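Asks: Got a predicted model here, sequence first, then my questions.
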Amino acid sequence: MATVVLGSQWGDEGKGKLIHFLSKRCHVCARAQGGDNAGHTIVSNDKVHKFHLLPCGLLRDHTKGIVGPGTVIHLPALMTEIQNLPDCSHRIFISPRAHLIFKFHRLIDGINETSRGVKKNRRIGTTGKGIGPCYATKAQRTGMRVGELLNFENFKERYLSMLNQLKQSFPLLESYSPEDELAELEDISRVIPSMILDTSRFINEALKSNKNVLIEGANGALLDIDLGTYPFVTSSNTTVGGLCTGLGISTKCISTIIGVVKAYCTRVGHGPFPTEITQGPVMEHLSSNGAEYGTTTGRKRRCGWLDLCALKYVNMINSFDQINLTKLDVLTGLDVLKVCVSYKWPNGMIVEDYPVGTNEFEQIVPEYVNFPGWKTDISKCVTFEDLPVEAQNYVNFIEDFVNVPSNHSS
């Protein structure tokens, strides 16, 4: 059966640490969606590893890594990541159905972002990795897939046809010269065939053989293209349904769904953030003590209080079996902690329902419950009982509000 690890906020929840722990017992670790806009940071044997597209379970010598058909792949970035993991290429399998990101996708990403203007409520704040434009050509049925690399002459012809078609919509691409990228891709086409495999068949056969499969969610649930804070979202389905379609497995294959929850909230880029703290000592405390800078972009993350209405909404969609509470130790030293438990509308109505549109987010005011903080260093705590009572109360309140147990805290 498969275990799923999902981000339950806007990404950067600390999924990589839990995945690394769980991968000790898994045979297959898989990525199902997104591209190198994602980022997991793992510290193993005093060495820092940064993953963007490869599943981080590959750090375990016994684990095979899958990059599934729902992902979008920038091949030069993928090859660099593979080179940074010596002796792993024979354990990496890439779906021939995964779509390819080209340099012109990244240029289009920048063009689109610039065309939205300078106002924050218009710009998305993308990573500029070409993710959205690649998913767009996929949806338009003009995109190119990994399997096409196996016949490079046909690949080159399709590539040039695709580029010429995009030039009609994006005149700024007229000056784009494809020769360097095609030469790089031709070199890659000579080494990648041994990694190309029907990963959907592979993972289903592994599941039928009772292998332990670990599925790594990328980004966070509130960035889901359909269910997140649209349009300030990513371009794939980051919730549990998207992981099934992104790998080609049935929902019946999943035994456990774990939602990773940061003990406070952060967000990179623009978009609604009801509990954001824009300035002051609490914001500086969270940003500094939490090292809140994006793994992929290096951008400073926006910080705020934990939003339990958002978490309850995400749990409704994904049906978590348990939550993994991360960065609880970052809260150490704060006198008062706040968690959002409802929203107040201008007419005075108080609700727990998570808003749908950006115009609704602009109207609501979060309602908080306050908790006393703690001063004791909890970074060395091993059991729940080791935590100071104030920290225990904070965790218990989260569990009770969402009605999901927290079986892992870090």
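Replies: Sure, I can see it.
Asks: From now on I want contacts and neighbour counts done on CA atoms only, so please keep to that.
Replies: OK.
Asks: would you list every one of the strands in the stretch 251-400 of the chain?
Replies: Counting by DSSP state E, counting those that start in this stretch, the stretch 251-400 of the chain has strands at residues 254-262, 265-267, 302-304, 306-307, 322-326, 336-344, 350-351, 365-372.
Asks: The structure to be compared is supplied as follows:
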Amino acid sequence: MPAVVVLGAQWGDEGKGKATDQLGSRVDYVVKFNGGNNAGHTVVIDGEKYALHLLPSGILSPGVTPVIGNGVVVDLEVLFGELDAIEARGVDTSRLLVSGGAHLIAGYHRTIDKVTERFLGKRRIGTTGRGIGPAYADKISRVGLRVWDLFDEHILTQKVEGALAQKNHLLVKVYNRRAITVEETVEELLRYADRLRPMVTDTAVVLNDALDRGETVLFEAGQATMLDVDHGTYPFVTSSSATAGGACTGSGVGPTRIDRVVGVIKAYTTRVGEGPFPTELFDDDGEWLRKTGGEYGTTTGRPRRCGWYDAVVARYASRVNGLTDLVVTKLDVLTGRETVPVCVAYDVDGVRYDELPTDQTLFHHAKPIYEELPGWWEDISGCRTFEDLPVNAQRYIEALEQMSGCRISAIGVGPGREATISRHDLLD
């Protein structure tokens, strides 16, 4: 049985939660390996909508063990707020495991995130203000707080003291904010220690043992390829590794154990936050995509920037992740158009680029070169096989497959769990 990575192949919000949920009933473990509560997954089950932010999507699948890996940064208030919300709707959350090596988001991380973004002004990154970046910065600077620290108050207090010794100078002298006390931070974190303790374990051991037993483990990325801190549109990126390599470092499972890497990609493109976006539309077509696709952030509610499908980005995502499969979502949103444009290359100051330029300046000035594909008018939301789709919708998928350099194994034609066309078995 395989170990499968599921990740976003654009700038996020591609429908990873739905793809993970589609596989969830056939796997034993679902692991969130990066990010925090700065992104959201919306999953619709029997008409019921669930918005998940920090929890792995597998928590909605009976019999699946959801895991928060060591690569995640955890806001404990958010974690237990989410657990309480879905427990109130009858979801069993007792199987959740949390890595003791995961880092914690403290109140001072959220404060610094918000004041820094305001201080940057026009140069802002477009963060969610939830403390994700500062928590990862502390991790790399080796002054972070880990889940294990909650169970030794002396160690926790020492670490908070060390962190605040520097951060309070920044808050008071640069940002004109009040100093944060060690006591209030420790009290905030310890409030959740007893409730968290039964969930905490060495999840790397658990996952490797599961693979040794022949069980199936699914690794679920937060954010997406183009927001990866190394391979995304830096500096307008997240603070963690959202590509396939991050599944290994964020879970403690080695790369030789990964069998499949599934990229999830919309039939068009969206982005939230600042940064370059070559196919972005500023006209009625962009507003039509936003309204028809319901393009508003699961976590923030912010309207998403919308544009046509970018095959250059798809090829790039396929290469840096080693994709074995693509899942195309929201094909139904494109219904009702005479033609559908697809970006096949970029023009940068008169020079054609068929591959994504990683130079920040070049990418910022990239203009899309479009190919118009025939559209369709038929309602496809009830289609359940590829042959059910209108001919032009089939040709659209076949064209994307050829341009993107990876087979398209599943197609989303609606928001529900059942509204998916399967072309190839993702676990085969």
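Replies: Received the coordinates, thanks. Nothing here was measured: the structure is a model prediction, and the numbers come from that model.
Asks: rewinding a little: format the strands of the stretch 251-400 of structure 1 as CSV; extra columns: distance to Leu182 of structure 1 and mean neighbour count.
Replies: CSV is the format used below for the strands of the stretch 251-400 of structure 1 (distance: least, CA to CA, whole Å; neighbours: other CA atoms under 10 Å):
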stretch, distance to Leu182 of structure 1, mean neighbour count
strand 254-262, 40, 22
strand 265-267, 36, 25
strand 302-304, 39, 23
strand 306-307, 46, 26
strand 322-326, 43, 22
strand 336-344, 51, 19
strand 350-351, 54, 16
strand 365-372, 51, 16
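Asks: In a markdown table: the ones you listed, plus distance to Ala2 of structure 1.
Replies: Formatted as a markdown table, the strands of the stretch 251-400 of structure 1 follow (distance: least, CA to CA, whole Å):
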| stretch | distance to Ala2 of structure 1 |
| --- | --- |
| strand 254-262 | 5 |
| strand 265-267 | 28 |
| strand 302-304 | 33 |
| strand 306-307 | 29 |
| strand 322-326 | 15 |
| strand 336-344 | 32 |
| strand 350-351 | 35 |
| strand 365-372 | 36 |
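Asks: Of all these, which one is nearest Arg97 of structure 1?
Replies: strand 254-262 (22.3 Å; CA to CA).
Asks: hmm, back to that, which one of the strands of the stretch 251-400 of structure 1 lies nearest to Lys167 of structure 1?
Replies: Closest among the strands of the stretch 251-400 of structure 1, once you apply CA to CA, is strand 265-267, at 33.7 Å.
Asks: That closest one corresponds to what range in structure 2?
Replies: Strand 265-267 of structure 1 corresponds to residues 269-271 in structure 2, going by TM-score structural alignment.
Asks: contact partners of the matching stretch?
Replies: Identification of contacts with stretch 269-271 of structure 2 by CA atoms under 8 Å, 6 or more residues apart in numbering yields 10-13, 277, 279-280, 295, 304-310.
Asks: Let's see that with 7 Å instead.
Replies: Contacts to stretch 269-271 of structure 2, defined as CA atoms under 7 Å, 6 or more residues apart in numbering, come from residues Trp11, Gly12, Arg304, Arg305, Cys306, Gly307, Trp308, Tyr309, Asp310.
Asks: post-alignment, the helix or strand harbouring Lys139 of structure 2 versus structure 1, mean distance?
Replies: Secondary structure from DSSP states H and E places Lys139 of structure 2 in helix 132-141. Superposing on structure 1 and averaging over aligned pairs (mean CA distance after the TM-score superposition for structure 1), helix 132-141 of structure 2 comes out at 0.6 Å.
Asks: Name the next helix or strand downstream of that helix, please.
Replies: Sequence order places helix 153-169 as the next helix or strand after helix 132-141 of structure 2, per DSSP H and E.
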